[in-house]
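**Student:** Fold the stuff below for me.
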Amino acid sequence: MSNIVIIGSGPAGVSAALYAARAGVQTTVLTKGPGALDRAELIQNYYGFAEPITGAELERRGIEGAKAVGVEFVTTEAVGLTYTDKLTVETLAGDFPADAVILATGASRAAPRIPGLAGLEGHGVSYCATCDAFFYRGRDVAVLGSGEYALHEVQALLPVAHSVTLLTGGAPLTAQFPPAVAVRTEAVEAILGEERVTGVQLKDGGTLEVSGVFVALGVAGSTALARKLGAEVNGSRIVVDDHMQTSLPGLYAAGDCTGGLLQVAKAVYEGAVAGTEAAKALRK
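**Tutor:** This is a model prediction of the structure:
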């Protein structure tokens, strides 16, 4: 039986799940818990509610409705997205292979404004250790991050690179890193290099000489996961067509991660399209 894995349990992800499950497709939602909607105190402009409703209650009702039509919810953190014989979401709870994946984790809030970072993408700055580790055999590299997502990238690099340094930028460590990894806690002021990355400028005035910088800040959001497969992104926005499909067949995105109006109504609409179109594509 075909299956769809949806990353994110906000209005876009749950709406996608409702439509996919009702179309007869086995549907799993991966959630790391309450999202941005949960933190909305009162929603007063949503269709069908004469009285204001809390974001937490609207989120709860949405999830209950999806469970009622057979959607499975798994609480875990997504840390990677790969494609071998089929799309696979890598999480802290193991791998979830899927015939289609819908990215719906909301807007990315971890886009660092570090001079040199954007300009050196593809020239030493990478968003996918699994994809690019091979190119850094025997070289010194750095990973920007401090949590499980960064640990996932570190583990892909350690067997290949000469050395791996974790740059936390002052954020506290929220994962257990291997002793082979050097940890630097200073703020990162710039990524250095003309044609290619040559190093990182740290706030204390020191320079760390590295050939590669892997970005893994916070939790892996939709845009970060899309980048791992080479799907087209524009800044922090995932580029999608009218079917909410990314530039890669089988990979869809919906909600705040596609840009535009950051509203529940827009997220629900895009989720509905993504769930419907993904299910339709699997029936062909």
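**Student:** going forward, measure contacts and count neighbours with C-alpha atoms only.
**Tutor:** Fine.
**Student:** hey, where'd the helices end up in this protein?
**Tutor:** Listed in chain order, the helices of the chain (DSSP state H) span 11-22, 55-68, 129-132, 148-157, 222-228, 264-283.
**Student:** which residue is nearest the middle of this protein?
**Tutor:** By CA atoms, centre = their mean, the mean C-alpha position of the chain lies nearest to Gly221, the distance being 2.4 Å.
**Student:** what residues are up against that residue?
**Tutor:** By CA atoms under 8 Å, 6 or more residues apart in numbering, the contact set of Gly221 is 105-108.
**Student:** Which two among the residues you listed are spaced furthest apart?
**Tutor:** Pairwise distances among the contacts of Gly221 were taken by CA to CA; the largest, 8.1 Å, belongs to Thr105 and Ser108.
**Student:** shared neighbours of these two, which are they?
**Tutor:** Between them, Thr105 and Ser108 share the contacting residues 221-222, 257, judged by CA under 8 Å, 6+ apart.
**Student:** quick one: which of these is nearest to Asn234?
**Tutor:** Looking across these and measuring by CA to CA, the closest to Asn234 is Cys257, at 10.6 Å.
**Student:** what's the nearest residue to that closest one if we skip its chain neighbours?
**Tutor:** Spatial nearest neighbour of Cys257, chain neighbours left out: Ala107 (4.5 Å); criterion: CA to CA, 6 or more residues apart in numbering.
**Student:** Could you also give me the structure for this second sequence? I'd like to compare it with the first:
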Amino acid sequence: MTATHSTRMLILGSGPAGLSAAIYGARAGLAPIVVQGIQPGGQLTTTTDVENYPGFREVIQGPWLMEQMQAQAEHVGAQMMWDMIVDVDLSQRPFRLTGDGGTVYVCDTLVIATGAQARWLGLDSETRLRGQGVSACATCDGFFYRGKKVAVIGGGNTAVEEALYLTNHSHDVTLIHRRDTLRAEKILQERLFKHPGIKVLWSKEVAEFVGGEGNQGLVALDLRDTKSGEISRLEVDGGFVAIGHHPATELFVGKLDHDGDGYLRVKPGTSYTNIPGVFACGDVADKVYRQAITAAGTGCMAALDAERFLAEQDFEESEAA
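**Tutor:** Just a heads-up that it's a prediction; the model follows:
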């Protein structure tokens, strides 16, 4: 028989946002269930050194941090489910969701913390050197390249913003774009072109990320001219892929409001979506900051919003009775 789980709070996603929501929800006595999804622990499980999460003087490891968050959530009463949701019915409360094995989840409130993934170029060398000189987050990893030579790949707002940010750490930043014009906003382009520490390579694409001997990591980029096909080499210590992010919102297309990039819309200053009882937090609703600490903060917001929503519903029901 198909298993059915009922809960006052169901949380989709087990990154910093989902687990923070679980901690606050459990402490409020809501006995939340966390459906961990396709990548338990979220993006931090693919990160090695974490140096900007408050509370730790020394560098910590991303997977370790997520293990501690999950252990804390379970300790205060959250239940973890190894499952992936494939169908969602938000037409009425309680909401009804179905996992890929047929398990049914019935919930009074739903917290969506499914996150977003950085878009990558798809090169084998990129995958091999990820975390060893190849990154998709300058804010996260730029600090490790103080005084070193770095490159940013992309031509939109994200790429220009990352290049400008990296000048806080590096005096030699190269922006690589496969076209001969940028897609970024004009004001960002003006700042980029005026900055003495940034140069732009036009009509170039990365053919390969070049690693050094042994454990040396990234040492260069092999670039292909998109017009002539000619290959050239650029020596760098760090390569930042900045071609955008893809929020995990496919399940909610046509069911919840999205913006033009697929991120869930929330009421400003809250985690409320357009459906009462459904809340969104973390990178699934944040296209600007995308940090573990901001995700954790909005996870807390989602749990508190859900708790207040349930309290109001309970009060209205008792008054009606």
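**Student:** follow-up on the earlier one: which residue lines up with the residue nearest to Cys257 of structure 1 in structure 2?
**Tutor:** The pairwise alignment with structure 2 assigns Ala107 of structure 1 to Ala116, based on TM-score structural alignment.
**Student:** okay, now that match: neighbour count?
**Tutor:** 21 (other CA atoms under 10 Å).
**Student:** Surely it is in contact with Cys281?
**Tutor:** No: using CA atoms under 8 Å, Ala116 of structure 2 and Cys281 do not qualify as a contacting pair, with a distance of 11.1 Å.
**Student:** what comes up buried for stretch 48-56 of structure 2?
**Tutor:** 48-52 (16 or more other CA atoms under 10 Å).
**Student:** export these to CSV and tack on distance to Ile187 of structure 2?
**Tutor:** Converted to CSV, the buried residues of stretch 48-56 of structure 2 look like this (distance: CA to CA, whole Å):
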residue, distance to Ile187 of structure 2
Thr48, 34
Asp49, 33
Val50, 32
Glu51, 31
Asn52, 29
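**Student:** Between those residues, which sits nearest Glu319 of structure 2?
**Tutor:** With CA to CA as the yardstick, the closest approach to Glu319 of structure 2 among the buried residues of stretch 48-56 of structure 2 comes from Asn52, at 47.7 Å.
**Student:** Please pull up the equivalent of that closest one in structure 1.
**Tutor:** Aligning on TM-score structural alignment places Asn52 of structure 2 opposite Asn45 in structure 1.
**Student:** residues contacting the nearest residue to its match once chain neighbours are set aside?
**Tutor:** Sequence neighbours aside, Pro52 is the residue nearest to Asn45 of structure 1 in space, at 7.9 Å (criterion: CA to CA, 6+ apart). Pro52 of structure 1 sits next to 42-45 when contact means CA under 8 Å, 6+ apart.
**Student:** Which of those are retained in structure 2?
**Tutor:** Retained in structure 2 by both residues aligned by TM-score structural alignment, their matches' CA atoms under 8 Å are the following of those: 42-44.
**Student:** what about stretch 296-303 of structure 2, how far off from structure 1?
**Tutor:** When structure 1 is overlaid, stretch 296-303 of structure 2 sits 0.3 Å from its aligned residues on average, using mean CA distance after the TM-score superposition for structure 1.
**Student:** Where in structure 1 does that stretch align, residue-wise?
**Tutor:** Aligned using TM-score structural alignment, stretch 296-303 of structure 2 spans residues 268-275 in structure 1.
**Student:** what sits up against that stretch?
**Tutor:** Around stretch 268-275 of structure 1, the neighbours that count as contacts under CA under 8 Å, 6+ apart are 11-20, 102, 104, 243-245, 252-255.
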